[in-house]
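**Student:** One predicted model, sequence on top.
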Amino acid sequence: MDRRTLVRILTPAVALLLLGGCTGGGIDVHGKPGAAGVRDPLFHKLGNGGYDVQHYALTLHYDPATNRLEGTAEITARATQDLSAFNLDLHGLTVESAAVDGKKAAANRAGDELTVRPHRDLDKGKTFRTVVRYSGTPEVIVDKDKDESEEGWLTTADGALAVGEPAGSMAWFPGNNHPSDKATYDITVTVPKGLQAISNGELTSRRTAGDRTTFAWKSKEPMASYLATLAIGKYDVKRSSPASGPQVLTAVDKTVADDSAEVLAQIPEIMEWAKENFGTYPFSSIGAIVVPDGEVEYALETQTRPVFPQKYFDTETLVHEIAHQWYGNSVTPKSWKDMWLNEGFATYAEWIWAEDFEGTPAQESFEAAFDAEENWEFAPADPPSAAQVSDAPVYYRGAMVLHKLRQEVGNDVFYEIMQGWAAEHRYGNASTADFTSYVEKKAKKAGKDLDRELWNTWLYGKDKPAHP
């Protein structure tokens, strides 16, 4: 077979090497392509190897009338190996050009993998800047869960809503789409005048020129890609700065603003309670995005600005998503198999709130969860597939683990663990093994000997005990 035929059956990265996919000169081959995927035990194709993203600067233009998105992603990253090529995750959309450190780079698509071949190889440790220009109609991504949940780019009555857990962010920008690679973000969005564009972090500027308005948002603290969000539409936006807390910014679709007001007013109170239980708040703002039912079918803990459909915008769910700002957003799992570190903690936060304000002891919530058979389908630390990463055991058996821990070590040590865990891993990633090791050290220092049943039965065990 000729050389071109051979190239068609090889991987994109190898093909680029054979064809000399860069401008000018020969190819320096001291590096090798970064891996396509980080070998996540549940989502094998997500993420990429060979580099660590430091910052995303996204410049977007969106027209709701045509559902057309035009974007420029400027990605600053550090090479973790000698790189001849690297991958970005991108679903749909058309790549118009790519450049690395100001020089044109070859870009090759294979499904959701965009392989970029720089003009010259990148040395391990080098910080480099990739610019990808892209456009098109962003798409919905359907999860493999039993509800066939939709994420990615969801069109709404007057705009769009972008939500990303677990894989949806690649529907609107290219990146290293795995929780293990967190970065800071600047997201600048231009939309028709009269619409709002709401994202994570703080609004740094808003300017109108002609019939278009541009909003610039900055997330100064690291964020996993699945936690990035963008809401475009007619929103009632309110800002406040409580004396003892972060800035509160809420965006509520005008059609549900009146019905949402009572729950929105609870944000400062919930934040004060959460800080008392979980420690210093890790971000500089908090808030909520509330949309009509049907635009999204679930609430999501998008960083600093959780998203809620109206039917789930209640006190219990608000407590859950605010707790995620500590557990899941600031302390983010190393892999999707560690999801219980997000959902078990946020669910237990609901139980603590009910104990403190609703007269329902956490033990009562624990017993109700124990009796529910769907919570025993698998161990919380071992979801068997990507389709089950958000199933009941991850939430409720995860919360049961924390309740049993609280019973073993007592309230004082338990809350020291909750706050210390969030503080020690702030803005980082952690695994289940990291958590159990941390707990055992803290318990030992406090003179508490943990029963191995705590982990063997409640965290890793498959069988339901005879008694709670």
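**Tutor:** Noted; the coordinates are in hand. Residues are numbered from 1 along each chain as shown.
**Student:** contacts, neighbours, all on C-alpha from now
**Tutor:** Will do.
**Student:** tell me, how many neighbours does residue 148 end up with?
**Tutor:** Residue 148: 11 surrounding residues under other Cα atoms under 10 Å.
**Student:** Relative to residue 184, how far out is the closest residue to it other than its chain neighbours?
**Tutor:** Nearest residue to residue 148, sequence neighbours excluded (Cα to Cα, 6 or more residues apart in numbering): residue 142, at 5.8 Å. Distance of residue 142 to residue 184, computed by Cα to Cα, to the nearest Å: 27 Å.
**Student:** Specify which residue of these two has the higher count of neighbours.
**Tutor:** residue 184 (19 against 14).
**Student:** Tell me the secondary structure of the more buried one, please.
**Tutor:** strand (DSSP: H, G, I helix; E, B strand; the rest coil).
**Student:** correct me, but it touches residue 217?
**Tutor:** No. Using Cα atoms under 8 Å, residue 184 makes no contact with residue 217, being 11.1 Å away.
**Student:** if we can go back for a sec, ok, the residue nearest to residue 148 touching residue 154?
**Tutor:** No. Using Cα under 8 Å, residue 142 is not in contact with residue 154, being 11.0 Å away.
**Student:** List the contacts of residue 393.
**Tutor:** 374, 375, 376, 377, 378, 379, 380 (Cα atoms under 8 Å, 6 or more residues apart in numbering).
**Student:** can you check residue 95 too?
**Tutor:** Counting by Cα under 8 Å, 6+ apart, residue 95 makes contact with 107, 132, 133, 134, 135.
**Student:** one more structure, for comparison:
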Amino acid sequence: MLAVTVSAQTFSRKDSLQGGLRPERTRYDVQRYDLNIRINPEERSIVGYNDISFKALAGTPTIQLDLFENMRVDSIVYDNKKLPYRREFNAVFVFFADGIQGTGLHKLRFYYSGKPLVARNAPWDGGFVFKKDKNNKDWIGVAVQGTGASLWFPCKDSQSDEPDLGATIKVAVPNGLMNVSNGRLLGSEDLKDGYTRWDWEVKNPINNYDITVNIADYAHLHDTHDGIDLDYYVLRGNEAKAETHFGDVKPMLDCFKSKFGKYPFADDSYKLVETAYLGMEHQSAIAYGNRYLKGYMGTDLSRTGIGLRFDYIIIHESGHEWFGNSITSEDIADMWIHEGFTMYSEAVFVECLYGYEAAMTYINGMRGNIGNDKPIIGHYGVNNEGSGDMYYKGALLVNTLRHIVGDDSKWWPMLLKFSETYRHKIISNETVIKFFNKESSQDLTPVFDQYLKTTKIPVLKLTLKKGKLDYQWQNALDGFNMPMDVIIAGKAVRLYPTATPQSMDVGKKLKLSEISPETGKFLIDVVKS
């Protein structure tokens, strides 16, 4: 018997306030954010407000919004009156004098100011990035995945709720600079005080952490493909380089459309925006900082050479438009839904361009990056992500699912249906399991539990004696019964191992060396005796 691994970790009231779903959060549903701010690069400060439109789902005297405790709440106004509030860590509990009665639409204005946290090493830790370009002009961005969008603007900081009707992001910056945010540019206005405000609108639901600002002396390149506007904002002087290097975009969009469905945010365009940090999947405004190199900063994470055939950041972060931005996990404990499927999308891109064998070589090259340090799924309700294995092990889990299905004429429609069924939806790990169980007509729950909730790689034990092959799963959860493809004397055979040894006659002349489990299709280890 193998117990499900649970990491020993303690959590605080602060964690549960940020990650939990208490009545102050669940009794209302955000409809829209209208953000209007000014960013002062010299002071590294923000001042402005967010109009938060929301639908009451039940009567409540108070709601929880969020803003990091180092930022100031200047006032919160509702129905032309200032509302009282109480701060606890990063949570802001807003009180309505007569309460909110029943259901209905409401809007409040949250004024705030302060100096947001500066990232030490974006995008791996959350915060702002303040740099200078080669012409000594300000080059500013922000990345807050996991840390929380309330690091820099007030919101309901939970992946469980997105503004259903989109958002506007209006950002004033010093003249001579431009701000690029999500969605489409509505226009700009010279404020006659040394600042120009750039107004952007998002028409689709959007994750809080995807809302972004990018401030620099940008040049704009425009193109179209398959009815999608392609907009590239690059540092001035990099136009020619970008025009050539961003050639991966069109074949990527074609590939992903064929496998995952049409681009989810055509209303808001597709953008790459050059940033001073490596990258982030900011919806319809992908942060690009891979320095116009192939691979991952010029290296191949798969160590196969295949990863140097394309720009990792373009393909990976674009894959998030389908998995992470369109399909979003309700709790960050299930972030493997974002990262596992997105890393698998890299192999899909390789397969579209270079074929199945190249894709299998690439994805299996990622196995050496798996740490098995802790389970992929984190702790729910406390803003806790699981292991970084959500990337590599998560992708290899999806590859394993493909080969459990064992028929690409079923697998690709199944993956397409998954993407389209949950397009622009917020889901949980259980949603994923139920979907693939139903569509595959198999109980895959033990497979998901094995790879997501334990740190153990299942071991297929093979024993050959006097023409009889014994086989069984070891190092696996009770009930783990994943089918396995094995080449026996040159022929493909599907075995159905369990924790109990099973046997088959293979002939006394057969050697153990003539029995080869297809480990490139399934994430397993093998022991022969």
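**Tutor:** Ah, there it is. This is a predicted model, so every value here is computed, not measured.
**Student:** From the contacts of residue 95 of the first structure, which land in strands?
**Tutor:** 107, 132, 133, 134, 135 (DSSP state E).
**Student:** can you tell me what part of the second structure stretch 339-357 of the first structure aligns to?
**Tutor:** Using TM-score structural alignment, the residues of the second structure aligned to stretch 339-357 of the first structure are 335-353.
**Student:** counterpart of residue 408 of the second structure in the first structure?
**Tutor:** Aligned partner of residue 408 of the second structure by TM-score structural alignment: residue 411.
**Student:** Now its match: which helix or strand?
**Tutor:** Here residue 411 of the first structure, judged by DSSP states H and E, is contained in helix 398-424.
**Student:** how close does the helix or strand following that helix sit to the second structure?
**Tutor:** Moving toward the C-terminus from helix 398-424 of the first structure, the next helix or strand (DSSP H and E) is strand 429-430. Superposing on the second structure places strand 429-430 of the first structure at an average distance of 0.6 Å from its equivalents, by mean Cα distance after the TM-score superposition for the first structure.
**Student:** Could you pull out the buried residues of the helix or strand just after strand 429-430 of the first structure?
**Tutor:** Following strand 429-430 of the first structure in sequence order, the next helix or strand is helix 432-445 (DSSP H and E). Along helix 432-445 of the first structure, these residues count as buried under the neighbour rule (16 or more other Cα atoms under 10 Å): 432, 439, 442, 443.
**Student:** Could you check the angle helix 432-445 of the first structure makes with helix 398-424?
**Tutor:** When axes from the mean of the first three to the mean of the last three Cα atoms, to 10 degrees is applied, the directions of helix 432-445 of the first structure and helix 398-424 differ by 80 degrees.
**Student:** For helix 432-445 of the first structure, name the packing helices and strands.
**Tutor:** helix 398-424 (3 or more Cα pairs under 8 Å, 6 or more residues apart in numbering; DSSP states H and E).
**Student:** quick one: buried residues of the helix it packs on?
**Tutor:** Within helix 398-424 of the first structure, the residues that count as buried by 16+ other Cα under 10 Å are 398-406, 408-409, 413-423.
**Student:** What of stretch 233-241 of the second structure?
**Tutor:** Of the residues in stretch 233-241 of the second structure, those buried (16+ other Cα under 10 Å) are 233, 234, 235, 239.
**Student:** where do the helices sit along the stretch 1-150 of the second structure?
**Tutor:** Taking DSSP state H, counting those that start in this stretch, the helices of the stretch 1-150 of the second structure run over residues 13-19, 23-26.
**Student:** among the ones you listed, which is nearest residue 285 of the second structure?
**Tutor:** Residue 285 of the second structure sits nearest to helix 13-19 of all those, at 25.8 Å, using Cα to Cα.
**Student:** So for the closest one, what gets flagged as buried?
**Tutor:** Residues of helix 13-19 of the second structure classed as buried: 15, 16, 17, 18, 19 (neighbour count, 16+ other Cα under 10 Å).
**Student:** from the residues you listed, which is closest to residue 424 of the second structure?
**Tutor:** Closest to residue 424 of the second structure, out of all of those and judged by Cα to Cα, is residue 19, at 21.2 Å.
**Student:** returning to that earlier point: tabulate the buried residues of stretch 233-241 of the second structure (a markdown table), appending secondary structure and distance to residue 91 of the second structure.
**Tutor:** A markdown table is the format used below for those (DSSP: H, G, I helix; E, B strand; the rest coil; distance: Cα to Cα, whole Å):
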| residue | secondary structure | distance to residue 91 of the second structure |
| --- | --- | --- |
| 233 | strand | 35 |
| 234 | strand | 36 |
| 235 | strand | 37 |
| 239 | helix | 43 |
